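Enquirer: my questions concern the predicted model and sequence given below.
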Amino acid sequence: MSVLAHSAPGASAPHVWGSADPWTHALRTGRGPLFLHRRDGWLLPLDVERWCAEPDEADRTVLGRCRGSVLDIGCGPGRLVGSLAARGVPVLGIDVSAEAVRRTERAGGPALVRSVFETLPGEGRWDTVLLMDGNIGIGGDPAALLGRVAEIAGPRGTVIVEAAQDEELDELVEVRLHDGRRAHGGAFPWARVGLAALLRHARAAGWAPRLTWAADARHFAALHR
């Protein structure tokens, strides 16, 4: 899985991210450094090496909770999509990066170059939707994103979301991609939410927690409608 992709309607981030040379280079080489850069100089490291590797133990706790058909939003290089496809699970990854989609396909999984805010195959019928590796930040509005996911998932569908380590973290920032030397491209909105904040946003969007868990210092929630 990768992380960042897509944006809310009307924002420019899909074009920024989908054509971002540092991200394309990171996907092709399978390594960073790569960061999200805030105007005040703050840098958030992006875990490119992990995303381009095989699923780790924490990932496997998520894979084991996927039921039925699975949509991976912001699939990145496709470690989860490829693993699910190898198990015979009906799965699709979407990402605004063409290179991410190519890597996902090479990993053995189907994927489309698509934003979550565009029309998607199987809308209203997906059993499990994944928002991993910080992808709850897409568009800078977690409640709006979860509202969109409610349109995508089936009536009894589940969304599995990865939250930030800081449980109370709830912030909206404008960021650019940074390769460790300089920032690239235009700024786009991004949200970071810990578990407590995630559950507040989820309730506002009509989701309720089914289960929360932690693995290898990563935090997850499975939500149902």
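Expert: The structure has been received and is ready for your questions.
Enquirer: from here on, just use CA atoms for contacts and neighbour counts.
Expert: Will do.
Enquirer: need the contact list for Val159.
Expert: Contact analysis of Val159 by C-alpha atoms under 8 Å, 6 or more residues apart in numbering lists 128-131, 149, 153, 222-224.
Enquirer: most surrounded residue in those residues?
Expert: Greatest neighbour count in those, by other C-alpha atoms under 10 Å, goes to Val129: 28 neighbours.
Enquirer: putting a second one here so we can go through both:
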Amino acid sequence: MISSTPVLRQIDAPWHDEGPYATALRTGRGPLFLRRADGWLLPLDVERWCAEPDAADRTVLARCGRGPVLDIGCGPGRLVAELAALGRPALGIDVSPAAVARTLGSGGSALCRSVFDPLPREGSWGTALLMDGNIGIGGDPAALLTRTASLLTSHGTIIAEAATADVDECVNVQMTNAASYLPGTGFPWARVGVSALRTYADLCGLSTTETWASGDRTFVQMERRS
């Protein structure tokens, strides 16, 4: 049996229970940013994350094929809860205890776990989701896609949300609710547009099967090659 207790390295992470990420999830609102040391800010859409699935989310849910769905970095769990309401087996994982608590409270199933930790049902997930910029987890898209592919069944699919800009970068950022930056508290994060994401998919043994846009969001669906 795998414990759902977060490992020690997660306790001091930027999303710990006393940090701005957890506060934003508990209140359901921002402001919340990823901030680079040079002052560049990426606004995080907390209000959308904490709302019901929107039209763009539903294009993703409609493409979750047969088999159980794993939502990597599930946040407050809107997609996991919606899949549960539809009678679909789904599990969210997130390194934030506040995110897991909110997901459970909304009717979804979730574990406080990193995608790089041991996970239930490895090799048998039908679909894995990397929404809301989560292709950036760890700052290494190739490592993330390789690990995610290993969790899937043969010909399982990954649906990832791409950056709207044509970008491929790994930067050191800080989670913040203000314009201040505290040296030494950053973590690596990647931003990947559609072209770069398709390239990473090919390098990781994945076939890109569909790319689509809904509103101002863009998604790429990849399939694990046998």
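Expert: On my side now, so go ahead. Please read these numbers as outputs of a predicted model, since none were measured by experiment.
Enquirer: what does the TM-score come to for these two?
Expert: Laid over one another, the chains give 0.91 as their TM-score (TM-score structural alignment, normalised by the length of the first structure), with 213 aligned residues with a C-alpha RMSD of 1.4 Å.
Enquirer: mind listing what's buried in stretch 212-226 of the second structure?
Expert: Neighbour counts using 16 or more other C-alpha atoms under 10 Å place 218-224 of stretch 212-226 of the second structure among the buried residues.
Enquirer: of the residues you listed, which is the nearest to Thr208 of the second structure?
Expert: Within those, proximity to Thr208 of the second structure (C-alpha to C-alpha) peaks at Met222, which comes in at 4.3 Å.
Enquirer: could you look up the SS state of Val81 of the first structure?
Expert: helix (DSSP: H, G, I helix; E, B strand; the rest coil).
Enquirer: ok, back up a step: for the buried residues of stretch 212-226 of the second structure, which one is nearest Arg36 of the second structure?
Expert: Thr218 (23.4 Å).
Enquirer: that closest one and Ala98 of the second structure, how far apart?
Expert: Relative to Ala98 of the second structure, Thr218 of the second structure is positioned 27 Å away (C-alpha to C-alpha, to the nearest Å).
Enquirer: cool, and Leu79 of the second structure?
Expert: Using C-alpha to C-alpha, Leu79 of the second structure is found at 16 Å from Ala98 of the second structure.
Enquirer: more neighbours: the two, which one.
Expert: Taking other C-alpha under 10 Å, Leu79 of the second structure and Ala98 do not tie; Leu79 has more neighbours (28 against 23).
Enquirer: isn't that one right up against Ala51?
Expert: No: using C-alpha atoms under 8 Å as the test, Leu79 of the second structure is too far from Ala51 to be in contact (10.1 Å).
Enquirer: what range in the second structure matches stretch 23-33 of the first structure?
Expert: The alignment of stretch 23-33 of the first structure onto the second structure (TM-score structural alignment) spans residues 21-31.
Enquirer: contacts for that stretch?
Expert: Under the contact criterion C-alpha under 8 Å, 6+ apart, stretch 21-31 of the second structure has outside partners 14-17, 32, 43-47, 50, 75-76, 96-99, 102, 175-178.
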